[in-house]
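Enquirer: Okay, sequence plus prediction incoming.
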Amino acid sequence: MASFNDVVSAFTLQVEAIVADAVKATSLLEEANRRFRTAPLNSMLTKGCMERGRDVTWGGAAYDFTSYQAVGLADVADSLLVIEKLVFREKKQSLGDLVRILKSDFKGEEALRQSLATRDPKYGNGNSEADKMFQLVADIFTKAVTRHKNSRGGKYLAGMYSMTCHTAFGKWTGASASGRRAGHGLANGFSPATGADRTGPTALLRSAASLDTSNWGNGGALNLRLGTTFVKGKAGEKLLAGLLRSYLVTQGGMQVQLNVLDAETLRQARSHPDLYPGLLVRIAGYCAYFQDLAPEVQDELIERTIHG
């Protein structure tokens, strides 16, 4: 690959091919549901089915969508930006050498890994260059998904949230040019990569608000973790209200979900779950009791940046 555009083109082809394979598999699943697993109660409660006399699995719904959600968007965007700058702009590393280093999970290259992990810019810090790279990745995924029709004739929609898939999928994903180690969890929703948001909550929200989310038909999830002192008392309430008003109203942000927790509480809850039976946390699109989560999901929550 002689240019960064070649890298982006190859990545785009890969995404399109993988989505096309997923659509084939989903079509088989939808066909199986039509034949063996109709949903009469669901159909009675879904607009369009009674009027058309059709089950939801047969395309009776007035709004008939299938959706795919993206995982690890920030990891991809940060990695592409590293490749663009390190390999093609600065010419400090050849693409072939970088690939070999990543395949070995940075064996013998810890100094380079640390350099990449702390290298700026990264998405989530209010940097327009990094934010535009994130937008590019999201657009590639969205276009690959929305070009398809489902087996009922309805549309495919793209979403940007992960539930807990970002930790599970990370186990099967090799090292990233962003400095992420092989097997480490991926970024959740359209949040920054874990620990990459280092310049405060306003910068994080500014990055998120800069994104064009108009084609994300199935929505997205942005996680923001605040320290307990941030929202303490009347002053804290005013700070939080101002932060959210700026993001959602002034800047036109789409969505944000908050965790107000400190890392030490989470560590104590992991070691002594019986002492924190009611500790509720926001994951990546839903809430759960901390003690019910898999250990790797608990670790990922602890590693998230705490903004204060």
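Expert: Okay, I see it.

Enquirer: Every contact and neighbour count from this point should use C-alpha atoms.
Expert: Fine.

Enquirer: downstream neighbour of the lengthiest helix in the chain in the secondary structure list?
Expert: As assigned by DSSP state H, the longest helix anywhere in the chain is helix 4-36. Per DSSP states H and E, the first helix or strand lying C-terminal to helix 4-36 is helix 40-44.

Enquirer: in that next one, what's buried?
Expert: By 16 or more other CA atoms under 10 Å, the buried positions in helix 40-44 come out as 43-44.

Enquirer: Endpoint to endpoint, stretch 117-133 covers what distance?
Expert: Across stretch 117-133, the terminal residues are separated by 17 Å (CA to CA, to the nearest Å).

Enquirer: Included below, for side-by-side comparison, is a second structure:
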Amino acid sequence: MKVGIAAALMSATIAVYADDLESFKFDSAPTAVQAGAPPSCGFESFKAPAGLTVYAAGAYSGREVPFQIDQSGHQATQFDIAVNSPDKPVALILGAYEPTVWNIGWTQGTNIVAVYVSGYHRQAVAGLDSKIPILNSSYHNKGACGSSYVTAEANEYLNPLSRKLFGQPVTMVYPGDQSGKISVGLPFGADARLVTSSTVSPESLRDKQAPLAGQAGIDVAVKNGSLRAATSADAQAWIDAKVASSPRRDVPPVAGAVATRPSPSVYKAYVILKAFTFPAGLYGGNAVTFYVPKGVPLPSGQPGHSAVYDFNSLRCEGAMCR
């Protein structure tokens, strides 16, 4: 069936996407979210259909996205879940530790009847029609089913949970990784198409009270005047301040000795100009250098691996301090 014909036959709230299992994304897909904690560990008025198959998928985290979805200070991650089960109805058990958006698509003919999602931090489900029930139980929302996440091993809890929710054990576990893409069910044919709802984008799950994560958060802070790029003059000012504050030692010089001096970096370095919150995700290659001038308060949040040179205390905090 051609994509255009299929789309015409479907509700206006459904979109059809060409299948690309190596790089599939649903960046414009809708989001259906059950944010509150379930009152009990079970679906309301849910009856498992005949022939139901239960699949589990997840990992510690998916691929990083440039925002937060909660106040944990952790950068959100995302999994794109592609489901192919045209011959049997499907229930999904999904789980990650980190705050995660689960973006779900399925082949035509696949019938997803229920989704259970869990984790330590906030979990949110995208791409499902609003009629499909979602049970969201995490440590974040103090869910009645507790909190857990899916891995390649140590899944002893999965079958008891699946029997409680769906009356049968899990058929197959699909471990994920930081690519954030998991294919679930039967192999996908070359002409497979993915269907997903199209009401709200996953980016709408972003916690508006938290800055964008990583370099995206830095770029926004520069644009709005909270930061400016640091120069060699800022680094030299730190060196001068540290030298001036160091007590003079009454010791003779040593022949051949080289005096050590602080050498802060100006690579990916920024001066904080006003009250500021560190973006989440400033780890590894996203770590930067911050200079805090006198009179400017220390930022709130977590600097990650970044170096923070504070002219107020003349101290540097962070693994990148020099």
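Expert: Yes, it's here. Fair warning: this is a prediction, and the values are worked out from it, not measured in the lab.

Enquirer: TM-score of the superposition?
Expert: TM-score for the superposed chains, counting by TM-score structural alignment, normalised by the length of the first structure: 0.23, backed by 114 aligned residues with a CA RMSD of 6.0 Å.

Enquirer: in the longest helix of the first structure, what's buried?
Expert: Of all the residues in helix 4-36 of the first structure, those buried under the rule 16+ other CA under 10 Å are 4, 7-8, 11-12, 15-16, 19-20, 23, 27, 30, 34.

Enquirer: With distance to Asn42 of the first structure as added columns, please give the residues you listed in TSV.
Expert: As requested, the buried residues of helix 4-36 of the first structure are exported to TSV (distance: CA to CA, whole Å):
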residue	distance to Asn42 of the first structure
Phe4	48
Val7	45
Val8	42
Phe11	39
Thr12	37
Val15	33
Glu16	32
Val19	27
Ala20	28
Val23	23
Ser27	20
Glu30	15
Arg34	13
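
Enquirer: what's the closest of those to Leu204 of the first structure?
Expert: Of all the buried residues of helix 4-36 of the first structure, Val8 has the smallest distance to Leu204 of the first structure: 25.1 Å, by CA to CA.

Enquirer: And the closest one, how close does it get to Val137 of the first structure?
Expert: Where Val137 of the first structure is concerned, Val8 of the first structure sits at a distance of 9 Å (CA to CA).

Enquirer: before we move on, what about Glu303 of the first structure?
Expert: 24 Å.

Enquirer: hang on, Met50 of the first structure packs against Asn42?
Expert: No. With contacts counted by CA atoms under 8 Å, Met50 of the first structure stays clear of Asn42, the gap being 10.7 Å.

Enquirer: Spit out the residues that contact the two alike.
Expert: When CA atoms under 8 Å, 6 or more residues apart in numbering defines a contact, no residue borders Met50 of the first structure and Asn42 alike.

Enquirer: Compare Glu303 and Val137 of the first structure (neighbour count), which wins?
Expert: Using other CA atoms under 10 Å as the criterion, Glu303 of the first structure and Val137 rank with Val137 on top: 19 against 12.

Enquirer: Spit out the contact partners of Thr146 of the first structure.
Expert: So Thr146 of the first structure contacts 155-158 (CA under 8 Å, 6+ apart).

Enquirer: What are the boundaries of the helices in the stretch 201-308 of the first structure?
Expert: With helices called from DSSP state H, counting those that start in this stretch, the stretch 201-308 of the first structure shows them at 201-209, 233-245, 263-271, 295-303.

Enquirer: which secondary structure elements does the first one contact?
Expert: Secondary-structure packing of helix 201-209 of the first structure (3 or more CA pairs under 8 Å, 6 or more residues apart in numbering; DSSP states H and E): helix 128-146.

Enquirer: and the next helix or strand after the helix it packs on with helix 4-36, angle?
Expert: Following helix 128-146 of the first structure in sequence order, the next helix or strand is strand 155-159 (DSSP H and E). Here the directions of strand 155-159 of the first structure and helix 4-36 differ by 120 degrees (axes from the mean of the first three to the mean of the last three CA atoms, to 10 degrees).

Enquirer: what angle do strand 155-159 of the first structure and helix 128-146 make?
Expert: Using the same axes, to 10 degrees: strand 155-159 of the first structure against helix 128-146 is 150 degrees.

Enquirer: For Leu243 of the first structure, give its distance to Leu98 of the first structure.
Expert: 40 Å.

Enquirer: Comparing these two, which residue is more hemmed in?
Expert: Shown here are Leu243 of the first structure and Leu98; by other CA under 10 Å, Leu98 has more neighbours (17 against 14).

Enquirer: Which helix or strand contains the more buried one?
Expert: Per DSSP H and E: helix 95-103 holds Leu98 of the first structure.

Enquirer: Over to Asn103 of the second structure?
Expert: Secondary structure assignment for Asn103 of the second structure, by DSSP H and E: strand 100-107.

Enquirer: Mind giving me the packing neighbours of that strand?
Expert: For strand 100-107 of the second structure, the packing partners by 3+ CA pairs under 8 Å, 6+ apart come out as strand 77-84, strand 123-126, strand 193-197.

Enquirer: just checking, Ala288 of the first structure touches Arg282?
Expert: Yes. Counting by CA under 8 Å, Ala288 of the first structure does reach Arg282; the two are 6.5 Å apart.

Enquirer: Between those two, which is the more surrounded one?
Expert: For Ala288 of the first structure and Arg282, the more surrounded residue by other CA under 10 Å is Arg282, and the numbers stand at 19 against 13.
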